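Novice: I'll drop the sequence and a predicted model, then ask my questions.
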Amino acid sequence: MAETSYDVIVIGGGPGGYVAAIRAAQLGFKTAVVEKKHLGGICLNWGCIPTKALLRSAEIYHYMEHAKDYGLSAEKIGFDIGAVVKRSRGVSQQLNTGVGFLMKKNKIDVIWGSATLTAPGKIKVEAAPDAPKGALGGGDYLGKHIIVATGARPRALPGIEPDKKLIWTYFEAMVPDRMPKSLLVMGSGAIGIEFASFYKTMGADVTVVEVMPQILPVEDEEIAALARKRFEKQGMKILSGAKVTGVTKQADSLTVHVEDSKGAKQDFQVERMISAVGVVGNVDGLGLENLGVKIERGIIVTDGYGRTNVPGVYAIGDVAGAPMLAHKAEHEGVICVETIKGLHTHPMDKAKIPGCTYCTPQIASVGLTEKKARELGRDIRVGRFPFIGNGKAIALGEPEGLVKTIFDKKTGELLGAHLIGAEVTELIQGFVIAMNLETTEEELIHAVFPHPTLSETMHESVLDAYGRVIHT
């Protein structure tokens, strides 16, 4: 059995899984990854990466439509949705190939198929029907440490299940065969809003329905309100505090029945609908219950280091709970493997995990919202700086945006940062680093930010929190 025995077996080749495998190999573990379909997982193949490619096409299309705003001219502007999708799929394929190269480079075995834990330290793999020729596949494998990184799948609501034709998940929304003239998006989290933004920019009539009173429910209220204002200015219809109660399907369209919090009902006739009401962990069919692995509300319970209640069994990424983000999964994988090795590690600090939404305008945040900080009884200082006061934003033609910072009044600790505007998904990491270094307002105030850059809005927001703002 020596040839099928490993120090570490990772079930799932997504961002968390393949990063955990690479780190394990770096630390000298004989390592294997079990993957049934796509190296890189949902994120690389059907999530984070291809959606950004689509959104980039939409961004360029938007600029072309508004060329005159920059003193330019462009005529007969249009798009080929097939070509847009093809580019997106090509980007994913390139990165998928790259992950395969990394597996070979680090001498990690890829076992193609679906794994089930049959006993402590043992898995059975059912071979994938489309596995690469000559690759490892079905059989029994031994692993001293088994890391479950099986990710998540779209949540389906009873009676409104996606059918791949009229009701889409993000899978179908990424590869439309034609651009629908009208679209309803159920759910206004990051996935829902990104698709709403893409389809609206490309010319579809878009309606968003959100059951919570606030769209983008995890974001700061002030930022979410600004986002809603911008979306509605773009022509997007938004109904918050409302729910989809059912659908009536026609041959190539559907009627979506919506009810608000007061019981008022409204019907929307649309060509397509996207269900974006969250995801659920892939815990089924793994044999976890037979081993006694603790699962709560569809999530594998871990201790912050990836360890479950069963020795030798670990879980990372979406299947181990929120926030269900690729960068969280990657970091979790490293923590898990380094803990197995016996290195000095720290548990995942979820308060310092940034979140990004790549709509137009972009949204990014880290740490406590203003409301949450006050609920926790923190005495706070809040700073704000609008993009309209920033030279680079005006030069870019992107003057609508806001940077908001939240500090502990007594200690100067940066508790949270919330941004909306151009390229804020690239700016947020500055605040993430500051929080991880336990930086106070003093260091941020005395830091020199380059001019002219959008990053100066971050500096000014800190200055504003302490009554020292310059450009407003």
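Specialist: Structure received. Numbers count the residues shown, from 1 in each chain.
Novice: going forward, measure contacts between C-alpha atoms and count neighbours the same way
Specialist: Fine.
Novice: got the contact list for the residue nearest the centre of the chain?
Specialist: When CA atoms, centre = their mean is applied to the chain, the residue found nearest the centroid is residue 325 (4.6 Å). The contact partners of residue 325, by CA atoms under 8 Å, 6 or more residues apart in numbering, come to 317, 318, 355.
Novice: ok, structure two:
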Amino acid sequence: MADTYDLVILGSGPGGYVAAIRASQLGLKVAIVERERLGGICLNWGCIPTKALLRTSEIYHYMQNAESYGLKADNVGFDLAKVVDRSRKVAGQLNAGVKGLMKKNKVTVVEGVGTVTAKGKLSVKQGDKTVELLAKNIIVATGARARDLPFAKADGKTIWTYRHAMVPTEMPTKLLVIGSGAIGVEFASFYNDMGADVTIVEMLPRILPVEDEEVSAFMNKALTKQGIKLLTGTGLEGLAPSGGGVTAKIKHKDGKVVEETFSHAIVAIGIVPNTENIGLEALGVETDRGHIKTDGYGRTNVDGIWAIGDVTGAPWLAHKASHEGIIAVEKIAGGSPHQMDKANIPGCTYSRPQVASVGMTEAKAKEAGYELKVGKFPFIGNGKAIALGEAEGFVKTVFDAKTGELLGAHMVGAEVTELIQGYVVARQLETTEAELMETVFAHPTLSEMMHESVLGAYGRSIHY
């Protein structure tokens, strides 16, 4: 006889497991189905282990530049196997933590490959046997996977996806990174700091193309200064293993195709939603280029079937998935949550320097017809940044000149991925420039630049 639940969640990533916990808090009987490891891609193969790697490269960079802090560090080196092992241990620790949370919140974990067989019904294949589950509601939270190049599938040897790039058995000597979104730039930053000769190829006119143009321009200069070769407006016409490495056919802006050999290549050109072969087609669940179509609460067009996270489309971010999960569960439980507002979702890139943003870019705000007031404050004008030896970067704020609404905030520099939340809270509370100007910021902190940027938009900056 099939087990019956109020809610079954297919996928245990940051959307799925957070939704399961909130559902349990609301008194629902919950099961979660996972085919690999609790925590999904983000925790096991994405957000968390990559940050462990980036922390290693950051410290290695500081060690190599110890003299600028009055310190001595001779014969600096690294053990690649230990670097990777630390990253995997961090992921393992958090995976164990999710297991503990499932137990604490009385969420039933069903291991296996799940398929929605009908409204309110799932089958979970566990090796040679199949388990049947019944549920009043089903949330699809199956995430996404790396997109392959159509002419060169990743082989894990010289052509890598992000998963291969996180567990290298050898250090690339000459690395090609295809794509300059957050994932591409983060891996380029890591491997460059660890000593590889790195080239980024980007089809669009600028790197980090979703960010504000001034941020992209700054990052272009910063990464170039670090020794990374940036080829924007450049296509890739071929990629193939060759002589223990990989040969790329790179089409430059002038139309000329040049062959170049690299030791390794990382493909970071986007993701593909995991919506195939889980029963959605038979139920008539509507999709758009593979992504499940939902309303602001996570509901699909089929009653009782919900979807959250990467399977529902951009932005493909863990925190977006988690929030969508909470909204969907609260709606399922009979609550009245606010619909998802994607304009208030922050984006972060954990490279060196870091990039963070929320809301509209200056260009998008102009396109939308707003009259703007824009403030910008440089790291070089901040005492804490200078003391840290991190005086490169800026904070930019974009306001509606008529109402004082904070339309967007854009940062590049040290620790901006931590700072951005201040502006996210401000937007959520519908704060105007008046409240931000009257807020007291602690001194000396990097956050003072947020205040100065707001003041600068209205001609009142004190330190610049």
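Specialist: Arrived safely. Here the structure is a predicted model, which means the values were calculated and not measured.
Novice: still on that earlier bit, residue in the second structure matching the residue nearest to the centre of the first structure?
Specialist: Using TM-score structural alignment as the criterion, the counterpart of residue 325 of the first structure in the second structure is residue 317.
Novice: Same question for residue 395 of the first structure.
Specialist: Checking with TM-score structural alignment, residue 395 of the first structure has residue 387 as its match.
Novice: how close does that match sit to residue 444 of the second structure?
Specialist: Using CA to CA, to the nearest Å, residue 387 of the second structure is found at 10 Å from residue 444 of the second structure.
Novice: which stretch of helix or strand covers the counterpart of residue 425 of the first structure in the second structure?
Specialist: Alignment note (TM-score structural alignment): residue 425 of the first structure maps to residue 417 of the second structure. Using DSSP states H and E, residue 417 of the second structure maps to helix 416-428.
Novice: how big is the offset of that helix relative to the first structure?
Specialist: Here helix 416-428 of the second structure, set against the first structure after superposition, deviates by a mean of 0.2 Å using mean CA distance after the TM-score superposition for the first structure.
Novice: The helix or strand following that helix vs the first structure, average offset?
Specialist: Next in sequence after helix 416-428 of the second structure, counting helices and strands by DSSP H and E, comes helix 433-438. Its aligned residues in the first structure lie a mean 0.4 Å from helix 433-438 of the second structure after superposition (mean CA distance after the TM-score superposition for the first structure).
Novice: mind listing the strands for the stretch 201-350 of the second structure?
Specialist: 229-232, 235-242, 245-251, 257-262, 264-267, 271-273, 287-288, 291-292, 305-307, 347-349 (DSSP state E, counting those that start in this stretch).
Novice: Including distance to residue 106 of the second structure, could those go into CSV?
Specialist: Output for these, formatted as CSV (distance: least, CA to CA, whole Å):
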stretch, distance to residue 106 of the second structure
strand 229-232, 50
strand 235-242, 49
strand 245-251, 49
strand 257-262, 50
strand 264-267, 40
strand 271-273, 29
strand 287-288, 33
strand 291-292, 29
strand 305-307, 22
strand 347-349, 32
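Novice: between those strands, which gets nearest to residue 279 of the second structure?
Specialist: strand 305-307 (11.3 Å; CA to CA).
Novice: Specify, as a residue range, where the closest one falls in the first structure.
Specialist: Going by TM-score structural alignment: strand 305-307 of the second structure matches residues 313-315.
Novice: now swap in stretch 167-178 of the second structure and tell me
Specialist: Counting by TM-score structural alignment, stretch 167-178 of the second structure corresponds to 175-186 in the first structure.
Novice: quick one on the thing from earlier: buried sites along the helix holding residue 417 of the second structure?
Specialist: 416, 417, 419, 420, 421, 423, 424, 426, 427 (16 or more other CA atoms under 10 Å).
Novice: Those residues into TSV, with extra columns for distance to residue 53 of the second structure?
Specialist: Shown next, in TSV, are the buried residues of helix 416-428 of the second structure (distance: CA to CA, whole Å):
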residue	distance to residue 53 of the second structure
416	18
417	16
419	21
420	22
421	23
423	27
424	27
426	31
427	32
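Novice: just curious, which of those residues is nearest to residue 246 of the second structure?
Specialist: Out of the buried residues of helix 416-428 of the second structure, the member with the shortest distance to residue 246 of the second structure (by CA to CA) is residue 417, at 34.2 Å.
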